[in-house]
Each structure stands twice: as C-alpha cells, then as structure tokens.
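[1] I would like to see how this sequence folds:
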Amino acid sequence: MLTSPAPLLISVQLAALCRVRHDHRMDPLRHHGDVELRPGLVDLAVNVRTEPHPEWLSAPLLASMSDLAAYPDQTRARAAIAARHGRAPEEVLLTAGAAQAFTLLAQVLTPRRAVVVHPQFTEPEAALAAHGHVVERVVLAPPFTLDPGLVPADADLVVLGNPTNPTSVLHPAPALTALAVPGRTLVVDEAFADTIPGEPESLAATRLPGLVVIRSLTKTWGLAGLRIGYLLADPALIRALTEVQPLWPVSTPALVAAEVCATAHAAEERIAHEIAADRAYLVARLAEIHGVEVVGTPTSSFVLVRTPGALALRERLIARGFVVRRGDTFPGLGPDWLRISVRHTAVTDAFVDVLKNEVH
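    Predicted coordinates:
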C-alpha cells in the first residue's frame, strides 16, 4: 500500500487497464462542475435541479431551524431511507453528501487491487489515492457500455457509476451483479438513479455479498448545499464506516430532508419523467447541429457530447452567457468532450441557438 502517492505521467488507452498515482497539487480528478460557475452565466455545468423547493420540503426544512440546539438524531431519517429501499436501518449509513461515502470507504477498505471503471465521477479514485491506495483504471470506449470481462478477475475492489457521470449511460443490472464475485467489494455509485423513471437497473434493494450502493439526495431535490447522501451495505461494513465517520456528520436540516424526500415517491417519479422529456428535447435539438455528436444513450439529467475543439468552444459559450462542463478532466475523455446538463426546453432553445453559431 502506498503511503505517499507520487506523480506519474500516464497515457490511458480506451478499454485498457492502467495503474495510476496522483500528484494532488494539480489533480484534474478534483475538478468539479461547481468551480466553472460565474455570476450571470446560465448553468449547464452542474447536474443539480434549480427549481424552487416544494412546500412539503421547504416547510419542514424551515421548521427544523428551531431544533438546532439539540444534537442531530438520525433515527427517523435512517428508518425512512431503509424503508425506501426495503432494507434494515442497520444497512444504512447517512453521509454529508454522497462524496463523503467514498472517503470513508477509502479509510476502511484495504484492497490489494482496486479498480475504478471510467469515464465516471472522479471523486472515488481521488479519495482512494488520497488514502494511499494504488488505483487501476478500466476505461470504457464509446458508447461506454459495460463489459464485465474487462474487469480483472482478481480485483478485490471495483467502483463504477450507474447511471454514469459524465456519460449518462445506464448499465443493465445483470452486468453489474456479474461483478459481485466472492472476495470483492463492488461499489456502485447511484447518485443519479432517481433521475430515471422507475429506477429499472438500481441495486439499492439488492443484497449481495460485498455490494455497496451509494446514493445522493442533492441532485433531484436541489440540495447540494445541504450535503445529504447515504450508503447501503452489509451491517458489518456500516459499523466499520461509522467508526471512522466524524461525530454527528449530518445536520438536523439534512436529516429532515432525507426523511421527507425518502417518502416522496410520487413527486420523485414525476420529476424523473420531466427530466426524461427535457433530455429527449435537448438530444433532438443537438442533433440539428453538424459537428456535435451525442455519444452513448443518455438516460439521466445530463448529456455527453463530442465536438472538435470543445475546450475553445466552451470559452466562446461562456462569452455568450452559458457554461457547460469540460470533459477533459474525466479519465478516458479529452479536449473534444463536453457535458451538458438537462434544463427546461426554453433554456435548451436559447442554448442551442447560441451553440449553432459558435460551433466551427
């Protein structure tokens, strides 16, 4: 196990396996969409809904302000999350955002061979590297569909997203469960699972040895600033993670949000259908533009596109009032990739009109 990660220049080939160490002074894995925002820009870089919170959510949040003198009590929130997925409360770990779960896992697990499937959310690899683990990459080629055979048979830790950020590709549940082999911890990041109607490929209610599912409540419900997520796993792992987690890691308002959102099934499903319709509209409008290719089959609240000179195009879009997420900080992508968040059709129309004029 490494105790002091050192810089290493690497070249990642598609569908190839790479051993990676990081220089944390200039680590693109720590680049996230929020740093790209600037005042006055239309945000197409961050995958968080920005609509006003409904009364059934905002009222309990405001009411929780009167309880801040007491230390947070997770009992009700854990029970609500457990019921949401047909689990026991002992199988639920509430976290300060889903990202904290990756840091806790990196502290507790001691893998001999850790593999992260890319392109995907970069925080899992960054967290593992920060805690001294050597990380190997399996990089999927476009259209980014999962082939379980690419994962080394002796990998005892495998991390991947479903649906995957930034590709928006949804992997079939059987392809994921094929990776849940004896002696392996399989971590599935389902931060965007609730953006898909019916969550057809979710493993949140599945009990398999070594399976860990990570979820977020910040995306669909527009609660990124509140920091609330959770992890589902075997009770023994939950206990180990709890031992390294800071005391009272989730605030009282965040716990209230978890409890309320966990029971809002009808509203969650309605939002997922709205996202699907708005995404289909965005994809159709992007198809009008020569030189902009939607890659893969998008299923979530964002779309990945390939276009020559994407980084320069991104700067021109900023000058016209729109910011999109650069793709070159995701392993397996490069300077010709952009991620675009799904918004309402009026925003899409305004954006596409500008994009048409800026694509060279």
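
[2] only C-alpha atoms for contact and neighbour calcs from this point on.
    OK.

[3] burial measure for the closest residue to Ala205 other than its chain neighbours, as a count.
    Closest residue to Ala205 apart from its sequence neighbours, by C-alpha to C-alpha, 6 or more residues apart in numbering: His85 at 5.0 Å. His85 has 15 neighbours, counted by other C-alpha atoms under 10 Å.

[4] so His85 makes contact with Ala204?
    Yes: His85 is within contact range of Ala204, at 6.2 Å (criterion: C-alpha atoms under 8 Å).

[5] Can you tell me the element the residue nearest the centre of the chain falls in?
    Centroid check for the chain by C-alpha atoms, centre = their mean gives Ala191 as the closest residue, at 4.6 Å. Using DSSP states H and E, Ala191 sits within no helix or strand.

[6] In which helix or strand does Thr348 reside?
    Here Thr348, judged by DSSP H and E, is contained in helix 345-358.

[7] buried stuff in that helix?
    For helix 345-358, the neighbour count (16 or more other C-alpha atoms under 10 Å) marks 345, 348-349, 351-352, 354-355 as buried.

[8] and for comparison, fold this next one:
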Amino acid sequence: MRTDGEGAGPDLRHHGDAEVRDEGGALVDLAVNVRADTPPDWLRDRIAASLGSLAAYPDGRAARAAVAARHGLPVERVLLTAGAAEAFVLLARALKVSRPVVVHPQFTEPEAALRDAGHSVDRVLLRAADGFRLDPATVPEEADLVVIGNPTNPTSVLHPAADVIALARPGRTLVVDEAFMDAVPGEREALAGRTDVPGLVVLRSLTKTWGLAGLRIGYVLAEPQTVADLERAQPLWPVSTPALAAAEACVGPRALAEAADAARRIAADRAHLVAGLRELAARGVRVAEPAEGPFVLVRLPEAAAVRHRLRGLGYAVRRGDTFPGLGPRWLRLAVRDRATTDGFLAALRRALG
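    Just a heads-up that it's a prediction; the model follows:
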C-alpha cells in the first residue's frame, strides 16, 4: 500500500474524452469506454418523447421505481444521480469518514471527489505481477470507506464477488463501482441487489452501455439511511426529465435483453482484439489478462510515442499514466467491432515500427 498526499502523482482529472475532444471527430475512438453506435433508435425516441414535458419540474418516482424493480429492491434503497460521477461527489461530501481508501488502478474520479471534499485518501495499489487481482488483506482494517471498481477500469479485471464482500465490515462503507457490470455476460460477480452485505453501496451507470454520456444518468443502491444522507446532499431536481425517461427505459425488459446480447458481442469482440494483440508479443506488447470488461489494458515499450503515432494514423487510445499504480508504458483500448479492431491492429503494427 502507498499513501499519496493531495496534489501528488497522476492527473486524476484526465479522462478518455480528452484524447478525442479536439479532433473534430476525425479519430477512430478507442479511448472512451462508451459502447459504439448508441443510443439505439428506440431509446432516442423515448428520450425525444419526454421533451414535451420540459415545462414541468422533473418527477423521478417512476424511474426510481423501475430501477428498484430491476434489482428487486424497495425504492428506499435507490437514488438516481446525474451519472455515477455525481454519486462519487455525494459520497465524498455526505458521509462522515476519517480514513477513506481507494483501491487502484481504477477510475480516478472517486479519489478526486474525496480530495476535493477535504479528505486525505490512502491508496491500495494492486500489482501487475499479480494480474491486478484484489487481495482483501491489503486493505487496512481501520479504513472506514473503501472504493473499488468491478469490473475495474482500466485493468478490465472482474474480481470475485466473495473477495469484494470480504472487504465489508461493521462501521465501514464499501463502495463498489459497477459501471461496466452490464457489459459482463450474466453480470456474474455483481453485488447490485444484495442487501446482506453491511455498508454496501453499489453504483451503476447507464451512460456506458447506452451511449448516454451527454445525458448524465446513473444510480446508487444502498441502505435506506445512506440513500437518505446522499439525497440530502443533492440539489433539487438533480436528474433531468429526459434522463429520467432514459433511466426508466434502460431498465425495462427490452433494454435488459438488448444489453445481454451486447455483452455477449463485446466478449467475442474482446477476444478478437486480445488475440490480435497477442500476435504482437514479440514486439513487446503485453495484455493484462484475463480481461472481462469492454476494454483491455496493454503494456508496451514507448507507449507515449506509440499513442502519438496512432493519432497520426487516425486512432485515439487512452493513456495509462494518469491512473495511480500504472505508468508511462500502459495504454487502455476500448473494445470495438472486428472491422474497427482489424484496422486498429494494422495501425498499431505501423506505430510500433
């Protein structure tokens, strides 16, 4: 474990959209983990139909009830948020904790939100030599807030649910970011819907699978008192009417079936990408395996130079050095369809030359 002071280390505010933001759409995007070709037409129609109600203040009761039903929970255990990012801010501001710990490498926004709220944050750094697997014993017993992603961005590791549950303690809040769990076939190892784990808080995002990053919609599943504490920290009407319409639609039977199909396609497309990357092992390319999310983490020599060469060849990938626990030799690649992947692999061969 390493403890870093505020302001030290990687840029926690760097996100994948920065890799493509200034290129006017000219780059093929493997930097952002939003599923390509989304949102689908039927979801666009549902969102568009809500625009006739914009004169009224948002009413989240139907969407909240739909999310609760999707996970078999009472509505008192559900809080709708403007994306998972808002949930991290609410947790940082509303919970009274003295020793928060973030398990890295992972999405950096939880730590950034905690630091912005004045907390001193400890980091538990998982090692590449161990496959970035979680060892619950490495988390300090005195930690009263623990944050971990599952599957973890950017490592694509899917931790066994039993290992994550082993982090739970009376008096500790255990935050599990499941933003990419619906991209895992069968959502195996998911904790959403569990009520038997003390202090469990599960975060879900609807922006990744459904291409709604610009709409901002996600939710928190937690004990009723925790939900009430977080809700008090929210502004009035934090989720817009179109976002509420999207939330209700994305947890319905049609959407769940479509997400399950997408998860199976992603798994097949990821296997194709990984197989292509393995063929470049002689040129120094190493894949963090097994990968279980809609992205893969790779290590290669001169990754920064390769990333810049890839931009010149029309491809944007995510730099890895802004994630605590990684360094300048790492890149994250979003899983795309096979044709896009084949084009990328050809470009990568050139960039490695």
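
[9] how close does the corresponding residue of the second structure for Asn357 of the first structure sit to Ala243 of the second structure?
    Alignment note: Asn357 of the first structure maps to Arg350 in the second structure; criterion TM-score structural alignment. Relative to Ala243 of the second structure, Arg350 of the second structure is positioned 42 Å away (C-alpha to C-alpha, to the nearest Å).

[10] can you pull out the strands in the stretch 1-150 of the second structure?
    For the stretch 1-150 of the second structure, the strands defined by DSSP state E, counting those that start in this stretch cover 2-3, 28-30, 78-81, 100-104, 122-125, 145-149.

[11] So which bit of the first structure is the fourth one matched to?
    With TM-score structural alignment applied, strand 100-104 of the second structure matches the range 114-118 in the first structure.

[12] Mind reading off the mean deviation between the matching stretch and the second structure?
    Comparing stretch 114-118 of the first structure with its match in the second structure after superposition yields a mean distance of 0.4 Å (mean C-alpha distance after the TM-score superposition for the first structure).

[13] Go through that stretch and flag the buried ones.
    Buried, per 16+ other C-alpha under 10 Å, within stretch 114-118 of the first structure: 114-118.

[14] Could you do stretch 91-101 of the second structure as well?
    Result for stretch 91-101 of the second structure [16+ other C-alpha under 10 Å]: buried residues 91-94, 97, 99-101.

[15] The residue nearest to Ala205 of the first structure pairs with which position in the second structure?
    His85 of the first structure maps onto His71 in the second structure, with residues paired by TM-score structural alignment.

[16] just Ala266 of the first structure next, same as before
    Mapped onto the second structure by TM-score structural alignment, Ala266 of the first structure lines up with Ala257.

[17] The helix or strand harbouring that match to helix 338-352, inter-axis angle?
    Element membership of Ala257 of the second structure [criterion: DSSP H and E] is helix 253-278. Using axes from the mean of the first three to the mean of the last three C-alpha atoms, to 10 degrees, the inter-axis angle of helix 253-278 of the second structure relative to helix 338-352 is 30 degrees.

[18] next one: helix 253-278 of the second structure to chain centre, how far?
    16 Å (C-alpha atoms, centre = their mean, to the nearest Å).

[19] same for that helix, what does it pack against?
    Judged by 3 or more C-alpha pairs under 8 Å, 6 or more residues apart in numbering; DSSP states H and E, helix 253-278 of the second structure is in contact with strand 286-287, strand 295-299, helix 338-352.

[20] wait, which of those is closest to Arg265 of the second structure?
    helix 338-352 (10.3 Å; C-alpha to C-alpha).

[21] Give me the mean distance between the closest one and the first structure.
    Relative to the first structure, helix 338-352 of the second structure is 0.6 Å off (mean C-alpha distance after the TM-score superposition for the first structure).

[22] which strands and helices sit next to that helix?
    Counting contacts by 3+ C-alpha pairs under 8 Å, 6+ apart, helix 338-352 of the second structure is packed against helix 253-278, helix 303-312.

[23] among these, which is nearest Glu23 of the second structure?
    helix 303-312 (9.6 Å).

[24] counterpart of whatever helix or strand comes next after that closest one in the first structure, which residues?
    Next helix or strand after helix 303-312 of the second structure toward the C-terminus (DSSP H and E): strand 315-319. Aligned using TM-score structural alignment, strand 315-319 of the second structure spans residues 322-326 in the first structure.

[25] For the matching stretch, which outside residues touch it?
    Residues from elsewhere that reach stretch 322-326 of the first structure (C-alpha atoms under 8 Å, 6 or more residues apart in numbering): 33, 36-37, 41-46, 310-311, 314, 317, 335, 337-341, 351.

[26] Average offset of that stretch relative to the second structure?
    Stretch 322-326 of the first structure: mean distance to aligned residues in the second structure after superposition is 0.3 Å, counting by mean C-alpha distance after the TM-score superposition for the first structure.

[27] so can I have JSON lines of the helices and strands packed on helix 338-352 of the second structure showing mean neighbour count?
    Formatted as JSON lines, those follow (neighbours: other C-alpha atoms under 10 Å):
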{"stretch": "helix 253-278", "mean neighbour count": "17"}
{"stretch": "helix 303-312", "mean neighbour count": "18"}
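
[28] Is it possible to get the ones you listed out as TSV so that each row also shows distance to Thr155 of the second structure?
    Putting those into TSV (distance: least, C-alpha to C-alpha, whole Å) gives the following:
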stretch	distance to Thr155 of the second structure
helix 253-278	13
helix 303-312	16
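
[29] so which of those comes closest to Ile217 of the second structure?
    Among these, the nearest to Ile217 of the second structure by C-alpha to C-alpha is helix 253-278 (15.2 Å).

[30] so what's Ala249 of the second structure up against?
    43, 46, 255.

[31] sorry, back to before: so which of the strands of the stretch 1-150 of the second structure gets nearest Gly211 of the second structure?
    Comparing those by C-alpha to C-alpha, strand 28-30 comes nearest, at 13.3 Å.
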